[in-house]
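Colleague: got a predicted model here, sequence first, then my questions.
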Amino acid sequence: MIQPHLSVVVPVFNERDNVTPLINEITAALRGLVAFEIVYVDDCSRDDTLDVLKKLKADVPELRVIRHVSQSGQSTAVRTGVKAARGAWIATLDGDGQNDPADIPKLLAKRDESAADVKLFAGWRVDRKDTGSKRWASKWANAIRSRMLRDATPDTGCGIKLFDRDAFLDLPYFDHMHRYLPALMQRAGWKTVSVPVNHRHRASGVSKYNNLNRALVGLRDLRGVAWLIVRSKRTAVEEL
């Protein structure tokens, strides 16, 4: 088996109708471009998402399927996929199909032209296809986060990202950490870049979040991340 250079990690929970079209788009975007694998992490779905994934494995040799025994949330699912991944670089996508896999080559091209200390390329949804209330909530959340963390990132909630696997696994882990990756990467001494990407309407299924829950959890997490940044300590090292 060829060692993949890129692992595409997709966390899913109750997304049975979005699995097949999204996997088809991933393979269409990446076959012939880069050695890759697709790592789906099923977060204990209650529908037949897992059955759909199992059937697809016969036709998609790049596909690997991991299942959480108990529901653990998106951040844990992403970390599970990254830990299992064999690629040195990770691309993440939301399982609802709103991220466009055709943007992954764009992120790879941006990486290839960037300095070696840029370890995260974050998608930036410049034309979001969500409801008005969701866009409004995200606008204020991004403004508050940016003011508190000074991460110079216009959109941390976008699911499509490209990052160095080792750099990610060196970050402090906590629930909902996937929303703060730019700030956490910068805290670790790495640079991050935001890249405009496509965004699409959800074709089927329902969102797993609501604005109130996201806001309440976000305020608590912001305080925690701000504390981590203040308490961080980095130093250059040399071997003699």
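Modeller: In hand now; what should we look at? Numbering: from 1, shown residues only.
Colleague: please make it C-alpha for all contacts and neighbour counts, starting now.
Modeller: Will do.
Colleague: if you count contacts, what does the longest helix along the chain end up packed against?
Modeller: For the chain, the longest helix by residue count, based on DSSP state H, is helix 211-230. Packing partners of helix 211-230 (3 or more Cα pairs under 8 Å, 6 or more residues apart in numbering; DSSP states H and E): helix 132-149, helix 181-187.
Colleague: got the buried residues for that helix?
Modeller: 218, 221-222, 225-226 (16 or more other Cα atoms under 10 Å).
Colleague: what would those look like in JSON lines with distance to K54?
Modeller: Below are the buried residues of helix 211-230 laid out as JSON lines (distance: Cα to Cα, whole Å):
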{"residue": "G218", "distance to K54": "35"}
{"residue": "D221", "distance to K54": "35"}
{"residue": "L222", "distance to K54": "38"}
{"residue": "V225", "distance to K54": "37"}
{"residue": "A226", "distance to K54": "41"}
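Colleague: got the contact list for the residue positioned nearest the centre of the chain?
Modeller: Nearest residue to the geometric centre of the chain (Cα atoms, centre = their mean): T92, 3.8 Å. T92 is in contact with 8-10, 78, 159-162, counting by Cα atoms under 8 Å, 6 or more residues apart in numbering.
Colleague: this is the other structure I want to compare:
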Amino acid sequence: MKRLSIILPAKNEAAALARLLPALRTAQPDAEIIVVDDGSTDDTRAICEAHAVSCLSSPYSMGNGAAIKRGARAAQGEWLVFMDGDGQHDPADVDRLLACLHEGYDMAIGARDWGSQAGVGRGLANTLYNWLATRMTGHPVLDLTSGFRAVRAEKFREFLYLLPNGFSYPTTSTMAFFRSAYPVAYVPIKAAQRVGKSHIRPLRDGLRFLLIIFKIATLYSPLKLFAPASVVFFLLGCLNYLWTFNHYGRLTNGSTMLWSAAVIVFLIGLISEQITALTYRRDD
């Protein structure tokens, strides 16, 4: 049996950790458990000490993704499990994720159902992300943003340099695994109501989540985003030309600009595709 490390990023989650850590230790008695304290001001460290759990503390908050990277670097296990420290994830589901790694998958993700989404807005946003990621990769993506996942450590560490310090590490890591042809599995789970208040703020993080949509494309295949946009500009140019020719009998600057935009957008996509290929190039 490979040694397992369970990593929990936490910021002011002492109340949830007080219940989660003993349940997690009971479910996985032989696992290395690491709580990454992201600048907490509560009793997170004391709770970890009380349950004999390793705690990596930061003097200030660096972000959820930064906590994931710190934990992944410090973990000793060959298999890593990432769980939210807010009590949403059931320790009993860890074995279900690990079963997928036993079957040969490199990443197993806990896929939440609609009832487990944190509100209608978040549910609709996640549905959009899943649809777009499925279209981009050609594989069913059931929960792109789930923070509950099991991975092979050596594969996950290949992409640490790509992971952002914020909340979109699940999106980045999932698309990186698909791009590198590492098999990904989804395991249906039920997520409980979190303990305490969420650290995600719709107004503050709205633009950040909007950028996830573009990141999905650029992390996998930029041309799949830029090529259709180029075609749209080209067709708009053709429609504008037909309208102006019928009314004025000539070619206008509007059509020329739309056709030029089509060429420019396509070339940007082509260059982005080459950059993406270089990003995933490995020098073994």
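Modeller: Done, it's in. On a predicted model such as this, the values are computed, not experimentally measured, just so you know.
Colleague: TM between them?
Modeller: Remark: TM-score between the superposed chains equals 0.83 [TM-score structural alignment, normalised by the length of the first structure]; 224 aligned residues with a Cα RMSD of 2.5 Å.
Colleague: circling back to that earlier point, next, the angle from the longest helix of the first structure to helix 132-149.
Modeller: Inter-element angle recorded for helix 211-230 of the first structure and helix 132-149: 20 degrees (by axes from the mean of the first three to the mean of the last three Cα atoms, to 10 degrees).
Colleague: who touches stretch 186-197 of the second structure?
Modeller: So stretch 186-197 of the second structure is contacted by 13, 15-16, 86-90, 93, 96-97, 108-113, 115-117, 141-143 (Cα under 8 Å, 6+ apart).
Colleague: how far does it sit from the chain's center?
Modeller: Relative to the centre of its chain, stretch 186-197 of the second structure is centred 16 Å away, using Cα atoms, centre = their mean, to the nearest Å.
Colleague: which element is F121 of the first structure on?
Modeller: strand 118-125 (DSSP states H and E).
Colleague: helices or strands next to that strand in the packing?
Modeller: Using 3+ Cα pairs under 8 Å, 6+ apart, strand 118-125 of the first structure sits against helix 104-112, strand 161-164, helix 181-187, strand 191-197.
Colleague: mind reading off the mean deviation between the last one and the second structure?
Modeller: Relative to the second structure, and after both are superposed, strand 191-197 of the first structure has an average distance of 0.9 Å to its aligned residues, where the measure is mean Cα distance after the TM-score superposition for the first structure.
Colleague: the second structure: matching residues for that strand?
Modeller: Alignment note (TM-score structural alignment): strand 191-197 of the first structure is matched to residues 183-189 of the second structure.
Colleague: buried stuff in that stretch?
Modeller: Neighbour-count burial for stretch 183-189 of the second structure, counted by 16+ other Cα under 10 Å, picks out 184-187, 189.
Colleague: mind putting those residues into CSV with distance to A176 of the second structure?
Modeller: Formatted as CSV, these follow (distance: Cα to Cα, whole Å):
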residue, distance to A176 of the second structure
V184, 11
A185, 14
Y186, 16
V187, 19
I189, 23
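Colleague: and V10 of the first structure, what's its match in the second structure?
Modeller: In the second structure, V10 of the first structure lands on L8 (TM-score structural alignment).
Colleague: show me what A153 of the second structure aligns to in the first structure.
Modeller: Per TM-score structural alignment, A153 of the second structure is aligned with R165.
Colleague: then T218 of the second structure?
Modeller: Checking TM-score structural alignment: T218 of the second structure goes with W227.
Colleague: then L101 of the second structure?
Modeller: Using TM-score structural alignment, the partner of L101 of the second structure in the first structure is R111.
Colleague: swap in V35 of the second structure?
Modeller: By TM-score structural alignment, V35 of the second structure lines up with Y40.
Colleague: A strand includes that match, no?
Modeller: Yes - counting by DSSP: H, G, I helix; E, B strand; the rest coil, Y40 of the first structure is part of a strand.
Colleague: circling back to that earlier point, what's the closest of the buried residues of stretch 183-189 of the second structure to R122 of the second structure?
Modeller: Nearest to R122 of the second structure among these: I189, at 17.0 Å, using Cα to Cα.
Colleague: separation between that closest one and M175 of the second structure?
Modeller: 21 Å (Cα to Cα, to the nearest Å).
Colleague: contacts for the longest helix of the first structure, please.
Modeller: 134, 137, 141, 145, 148-149, 176, 180, 184, 187.
Colleague: filter these down to the buried ones.
Modeller: 141, 145, 149, 176, 180, 184, 187.
Colleague: pick the one among those residues closest to K55 of the first structure.
Modeller: Using Cα to Cα, those come closest to K55 of the first structure at H176, 30.4 Å.
Colleague: ok, now which ones touch the closest one?
Modeller: Taking Cα under 8 Å, 6+ apart, we find H176 of the first structure in contact with 73-75, 221.
Colleague: give me that answer again for 6 Å
Modeller: Counting by Cα atoms under 6 Å, 6 or more residues apart in numbering, H176 of the first structure touches S75.
Colleague: identify the residue of the first structure aligned to P22 of the second structure.
Modeller: Aligned partner of P22 of the second structure by TM-score structural alignment: N24.
Colleague: surely that match is in a helix?
Modeller: Yes - counting by three-state DSSP, N24 of the first structure is part of a helix.
Colleague: how many neighbours does it have?
Modeller: 12 (other Cα atoms under 10 Å).
Colleague: check the one 3 residues further on too.
Modeller: Using other Cα under 10 Å as the criterion, T27 of the first structure is surrounded by 18 other residues.
Colleague: how about the one 10 residues further on?
Modeller: In terms of burial, E37 of the first structure registers 26 neighbours under the definition other Cα under 10 Å.
Colleague: hang on, the earlier thing: not including adjacent chain positions, what is the nearest residue to the match of L101 of the second structure?
Modeller: Among residues not flanking R111 of the first structure along the chain, F121 sits closest, at 7.3 Å (Cα to Cα, 6 or more residues apart in numbering).
Colleague: contact partners for that neighbour?
Modeller: 161-162, 192-194.
Colleague: now with 7 Å?
Modeller: Applying Cα atoms under 7 Å, 6 or more residues apart in numbering, we find F121 of the first structure in contact with 107, 161-163, 192-195.
Colleague: now M148 of the first structure
Modeller: A226.
Colleague: check whether V81 of the second structure really touches L8, as I assumed.
Modeller: No - in this structure V81 of the second structure lies outside contact range of L8 using Cα atoms under 7 Å: 8.5 Å.
Colleague: tally of neighbours for the counterpart of N64 of the second structure in the first structure?
Modeller: Applying TM-score structural alignment, one finds that N64 of the second structure aligns to Q74 in the first structure. Q74 of the first structure is flanked by 22 other residues according to other Cα under 10 Å.
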